[in-house]
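Asker: everything below, folded, please.
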Amino acid sequence: MQSNGVGADRLRPGGCVLLLAALPRSSRKGAMDPRTGLDAMARVPPALLLGTDGPAPEVLPLVDPVDPVAVQHRLRSAAATPGPLLVYLAGGLLLDSRRRQLHLALADTTADTVRYTALPWEWLAFELRQRRQDDTTVLCDLVADAPAWQRISGEPDLLGLGGAAELCGVVAPAVKRAQRGHTGYSGVLAGLLSTSGNRRGLAELHAMATAQAGLDPRALLLAPTRRPAVPRPVPARVPAMRSGSGDLRTAIGLALRAGRRSWARALAEDWHQRVQRTGPQSLEAVLTWEALAQVAFEEGLLQQAADNWMAAARIRLALLPAADPLLLTTVDNAHHLWGRLPAGAEAIRTGEELLRLRQAAPGSGNGRLRAVAQRLELLRATPESEPR
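Answerer: Okay, the predicted model is just below:
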């Protein structure tokens, strides 16, 4: 592989996109073809990949490189680029059986020559060590052979980059050759980037891509880390929901239906924290509280689920008329969860707040309000009992 003359003295100030896809020659007849993912990413405007409006960035495609040292030098040149950097990696993740280190497979890599013909993962972290996380992204679409998968399944932190870059993407276990390979994530993410026209919502786009790509259920999902945000003043009027809210709710629902509760919680908490910084009393904030409530319910955390429904109801009460159906449904959900809580101080506290909500939004008739008052009276009288 030749370096095509790219050096630090010629690097453009607009940033750099390094696209690397490697398919070992021994796997040519296999199902996985990382070049498909690279082609999809190459069709996305590079400025959109970087999330920048500055000068045109440098684009460095590497298809089937064979020399790990030459790839390291290319990484070094890319890391020295002024401005933002995105490194896209598609291909296979292997384990050096002797030193137990992860490697990115290159074109000449075989199971017996990993140490000499593949790129050590630690070299990636080393070359990016001087970069800032807020302008450096490593995007992965990888499959891991059996030894590598066993290692990272037990120690996912091995893929960490020491805080030098935002790590995003998927790593899946290798599939049998007769099965279809894992290239869907890159294509879906590239399409979402192109249609959204906004790289700044990478966490949301990643969540949508993982939900739509038909990944192996065992796949390791590498969610983007949270970047520091500059606080913005909350507008005097209630801000409207962002267009991505429905997509996030869909992604969270899909994750719950697939049994990925920890992933659903991560999506909901990240969404909630971002909305809390910009519009904590908005309709979108209501949706984040409701998403957290649903996740907590699926996890069996009934007290937390009830508290989250209450938080959603309080905001709706401030924004909507007392007879609004959405408000009443939210209060009903909180009421339902509260009714399943065991007796005790927390149930009494929650019940007192629910009583205030029911007084403000009782719904049709007084039956629900009376039900809250009666159970609350019972809880206060017999706090150790567990009425259902």
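
Asker: contacts and neighbour counts: CA atoms only from here.
Answerer: Fine.

Asker: close enough to count as contact, residue 15 and residue 83?
Answerer: Yes. Using CA atoms under 8 Å as the test, residue 15 is close enough to residue 83 to be in contact (4.2 Å).

Asker: between the two, who's got more neighbours?
Answerer: residue 15 (27 against 18; other CA atoms under 10 Å).

Asker: hang on, residue 310 packs against residue 336?
Answerer: No. Using CA under 8 Å, residue 310 makes no contact with residue 336, being 11.2 Å away.

Asker: which of those two has more residues huddled nearby?
Answerer: residue 310 (27 against 13).

Asker: for the residue nearest to that one when sequence neighbours are not counted, pull up the helix or strand it's in.
Answerer: Ranked by CA to CA, 6 or more residues apart in numbering and with sequence neighbours excluded, the top spatial neighbour of residue 310 is residue 334, at 5.8 Å. If you go by DSSP states H and E, residue 334 is part of helix 325-338.

Asker: could you also give me the structure for this next sequence, so I can compare it with the first?
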Amino acid sequence: MPGTVLLLAASPAGKGCLVDAASVLPVLAAVPPAVLSGTETANVVELADPLEPQAVLTRLRAAAAAPGPLTVFVTGQLQLDRRQRLPHLALARTTPATVRYTALPWHWIREELRLRAAGTTSLVLDLHADPETWEWLRAHPLDPGPGHAVYGRIAPPPGRRAVAVPAYMKAVATILRSGHRPRLADLHQQAVARLGSDGYGDLLLAPASAPAPTPAPASVSASAAVVSGAGGPAFVPRPSEHPEHPEPSAPPEPSAPPEPSEPSRSSELSGPPELSAASDELAHLPGRSGAQAPEESGAATAEAGEDPHAVISDAVRSGRHADADALAARHEQAALRAHGPGSEEALHWAEVRADLAMFAGDPVRSCRTWLAVAAARLSAGQAPDAPAVEAAVDRAHHQWGLIGDPAGARELGSLLADLRSQVPGRREGALEHVRRQLGQLQTQG
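Answerer: As a prediction, the model looks like this:
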């Protein structure tokens, strides 16, 4: 039976573009259809920078209705709509204000695949998230629906005024151009290996049941897992949230306006339980600036009942990075006083501040904070192979690679090497990479 392949690459035009999604299509298009599908013959549908979500829905619906195996390759960027704060795949005309009407709701993909037989559908994703969506992913899995296999990565936003390259999908396409299609689990592992240190800060996705040469990933849902090899399940839910599992409604017919449904949350994404042993490691790394006390901060404050994460996201979107960090620092200090430095509450806000430093284009501060978080988790008794520990070190490693000042890179590189000796992570060669880079830094001024 022939297979079906849908190639979808989309990103906004103009300054809202985070990734040059369409650049991967020529490489994918050069792969024989049968190799893309893993069947003897296959039909391929290609969508390059589509303009209308309903047009994408029509093609997706037709592909989902086709008999035989279906493989969907998606490259692009995720954004949240402002009304319901649900993830959408941004299209060519999407802007932050028009996500709800110009982007493809993620749950439309889930709903179109819902009636397909289990084991017949695979998704391969290379997605970038804007700051607001990256924060949203701390508490919500990107659920493809039960019975479907998902492989790929979600990358944090690139630096300011930078457009990222879909390196994971290009690696997948390059491997497939050899004419041989390995099992998707093996293809995913090979593509991740080609990312090298550039992928240490990514969120990796793979089916929970997929065999892998690395230790088993932590389960996120019945069909998907976040692999900690590139900084996966460091994401922890906001303490006030209680996950639920409402079923999303089916997508509207093409004549109806987009109407996103409620998110499907997973209670399995929670971090470790509250720790009784406090740690003061957050203050021990050299050069780490202390959090501002409330009276010292000039940041905007969250009103009573208002989600501080949303306020912080708004500040980041408008470029007020110092305000965002000051507000996060206030919550970090409050968590330290109420729960102690080794608590999940305090570590959560430290992780938020590490991400905020990344959004602000400050890899030194981001790396230093991630190193501190990892040290605090280890001192609090968490195992070196705990997902949150590995994720913190992986993200520190990624940010370290972005530091341009040799002196700063040498200082933090020595700390990173010490942590890597304890937390090697799930990608081979991480410690050797740090040592090799440190050796090169010793020859620089």
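
Asker: superposing both, give me the TM-score.
Answerer: The pair, once superposed, lands on a TM-score of 0.53 when counted by TM-score structural alignment, normalised by the length of the first structure; 226 aligned residues with a CA RMSD of 3.0 Å.

Asker: that older thread, name the helices or strands packed onto the helix holding residue 334 of the first structure?
Answerer: On a contact count with 3 or more CA pairs under 8 Å, 6 or more residues apart in numbering; DSSP states H and E, helix 325-338 of the first structure meets helix 302-319, helix 345-360.

Asker: to residue 183 of the first structure, which of those helices lies closest?
Answerer: Nearest to residue 183 of the first structure among those is helix 302-319; the distance by CA to CA comes to 36.9 Å.

Asker: now do the closest one: distance to the chain's middle.
Answerer: Helix 302-319 of the first structure sits 25 Å away from the centroid of its parent chain (CA atoms, centre = their mean, to the nearest Å).

Asker: for stretch 146-165 of the second structure, same thing?
Answerer: 6 Å.

Asker: where in the second structure does the helix holding residue 334 of the first structure align, residue-wise?
Answerer: No residues of the second structure are matched to helix 325-338 of the first structure when aligned by TM-score structural alignment.

Asker: one more: stretch 355-369 of the first structure?
Answerer: Against the second structure, stretch 355-369 of the first structure falls on no residues (TM-score structural alignment).

Asker: show the end-to-end separation of that stretch, please.
Answerer: 7 Å (CA to CA, to the nearest Å).

Asker: ok, stretch 310-324 of the second structure next?
Answerer: OK, stretch 310-324 of the second structure end separation, CA to CA: 10 Å.

Asker: ok, now which ones touch the spatially most central residue of the first structure?
Answerer: Among the residues of the first structure, the one closest to the centroid is residue 223, at 3.5 Å (CA atoms, centre = their mean). With contact set as CA atoms under 8 Å, 6 or more residues apart in numbering, residue 223 of the first structure has these partners: 167, 168, 169, 203, 206, 207.

Asker: farthest-apart pair in the residues you listed, please.
Answerer: Longest span within the contacts of residue 223 of the first structure, CA to CA: 167 and 207, 13.7 Å.

Asker: who has more neighbours, these two?
Answerer: residue 207 (25 against 21).

Asker: distance of that one relative to residue 91 of the first structure?
Answerer: Counting by CA to CA, the gap from residue 207 of the first structure to residue 91 of the first structure is 21 Å.

Asker: stretch 137-147 of the first structure corresponds to what range in the second structure?
Answerer: Stretch 137-147 of the first structure maps onto residues 122-132 of the second structure, going by TM-score structural alignment.

Asker: buried ones in that stretch?
Answerer: 122, 123, 124, 125, 126, 127, 128, 129, 130, 131, 132 (16 or more other CA atoms under 10 Å).

Asker: tell me which of the residues you listed fall in helices.
Answerer: With helices taken from DSSP state H, the overlap with those comprises 131, 132.

Asker: among the buried residues of stretch 122-132 of the second structure, which are in strands?
Answerer: Among those, DSSP state E puts 122, 123, 124, 125, 126, 127, 128, 129 in strands.

Asker: ok, longest helix in the second structure?
Answerer: helix 321-339.

Asker: onto which residues of the first structure does it map?
Answerer: Going by TM-score structural alignment: helix 321-339 of the second structure matches no residues.

Asker: other SSEs contacting that helix?
Answerer: helix 308-317, helix 344-359.

Asker: hmm, back to that, now check the second structure for the residue matching the residue nearest to the centre of the first structure.
Answerer: By TM-score structural alignment, residue 223 of the first structure lines up with residue 206.

Asker: quick one: that match from residue 19 of the second structure, how far?
Answerer: In terms of CA to CA, residue 206 of the second structure sits 22 Å off from residue 19 of the second structure.

Asker: please apply the same query to residue 310 of the second structure.
Answerer: For residue 310 of the second structure relative to residue 19 of the second structure (CA to CA), the value is 24 Å.

Asker: looking at the two, which is more packed in?
Answerer: residue 19 (25 against 15).

Asker: please pull up the equivalent of that one in the first structure.
Answerer: Residue 19 of the second structure maps onto residue 32 in the first structure, by TM-score structural alignment.

Asker: ok, residue 61 of the second structure next?
Answerer: Residue 61 of the second structure maps onto residue 76 in the first structure, by TM-score structural alignment.

Asker: pretty sure that match sits against residue 127.
Answerer: Yes. Using CA under 8 Å, residue 76 of the first structure is in contact with residue 127, at 5.5 Å.

Asker: now do the longest strand that the first structure contains and strand 136-144, the angle between them.
Answerer: The residue-count maximum for a strand in the first structure (DSSP E) belongs to strand 85-95. Using axes from the mean of the first three to the mean of the last three CA atoms, to 10 degrees, the inter-axis angle of strand 85-95 of the first structure relative to strand 136-144 is 30 degrees.

Asker: one step back: identify, from the ones in strands among the buried residues of stretch 122-132 of the second structure, the entry nearest to residue 377 of the second structure.
Answerer: residue 129 (26.2 Å).
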